[in-house]
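In: Generate a structure from the sequence data that follows.
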Amino acid sequence: MAKSAAIYDLKGLNCPLPVLKARKRLAAMRPGARLWLETTDPLAVIDIPAFCVDAGHQLIETAAVTGGHRFLVERGSAA
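Out: Now for the predicted structure:
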């Protein structure tokens, strides 16, 4: 059974706001919980994966969508 994931709309925000907001939202979640991040910032394709590595989260999926990108992040236990 696939885990359900909330969607966090970060569209219209530019670096560094998507990462800062994602960090805060993930910090409030349980380890193993998943969150879709939806962005329009072109730098998010670099920033979100780097943030996941630095914070100990797992980037499950990345998808290009019209006008931006979606990232499925699983919260790590160390954050």
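In: From now on I want contacts and neighbour counts done on CA atoms only, so please keep to that.
Out: Noted.
In: end-to-end on stretch 46-66?
Out: 18 Å (Cα to Cα, to the nearest Å).
In: Now that stretch: buried residues?
Out: Neighbour-count burial for stretch 46-66, counted by 16 or more other Cα atoms under 10 Å, picks out I48, P49, F51, C52, A55, H57, Q58, L59, T62.
In: Of all pairs in those residues, which one spans the longest distance?
Out: Within these, A55 and T62 form the most distant pair, 17.3 Å apart (Cα to Cα).
In: Another sequence for comparison is provided below:
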Amino acid sequence: MSGPGGDAAEVDARGLRCPAPVLRAAAAARTLPAGALLRVTATDPAAAVDLPAWARMRGHELVTCEGTGDLVVVTVRLTG
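Out: Below is the predicted model of the structure:
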């Protein structure tokens, strides 16, 4: 759950391949309230496309999608 100051809940999907990062994000999202931030860190390059698409399909707000070397970090604000 988001902590004080809007800290994001974290999903570590490093080392997992499609569709596991999206499945992990979806499972975490079900446990969080609307307005919470969810940050997913993945090493699968497809996550840079798959996670924003999942967020869009679910009506969540894509906050950031960044690639840093071998990592993809996606932050989403969940909707109700």
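In: Cross the buried residues of stretch 46-66 of structure 1 against strands and list the overlap.
Out: Among these, the subset assigned to strands under DSSP state E consists of Q58, L59, T62.
In: residue closest to the middle of structure 1?
Out: The centroid of structure 1 falls nearest to L37 when counting by Cα atoms, centre = their mean (4.2 Å).
In: host element of it?
Out: Element membership of L37 of structure 1 [criterion: DSSP states H and E] is strand 34-39.
In: try K11 of structure 1
Out: Going by DSSP H and E, K11 of structure 1 is not part of any helix or strand.
In: I figured it hits A44, correct?
Out: No - K11 of structure 1 is not in contact with A44 according to Cα atoms under 8 Å; the separation is 10.5 Å.
In: Of these two, which one has the most company?
Out: Comparing K11 of structure 1 with A44 by other Cα atoms under 10 Å, the one with more neighbours is A44, at 25 against 15.
In: From W54 of structure 2, how far off is the aligned residue in structure 2 for the more buried one?
Out: By TM-score structural alignment, A44 of structure 1 lines up with A47 in structure 2. Separation of A47 of structure 2 from W54 of structure 2 (Cα to Cα): 10 Å.
In: how many degrees apart are the longest helix anywhere in structure 2 and strand 37-42 in direction?
Out: In structure 2, assigned by DSSP state H, the helix with the most residues is helix 47-58. Relative orientation of helix 47-58 of structure 2 and strand 37-42, computed by axes from the mean of the first three to the mean of the last three Cα atoms, to 10 degrees: 150 degrees.
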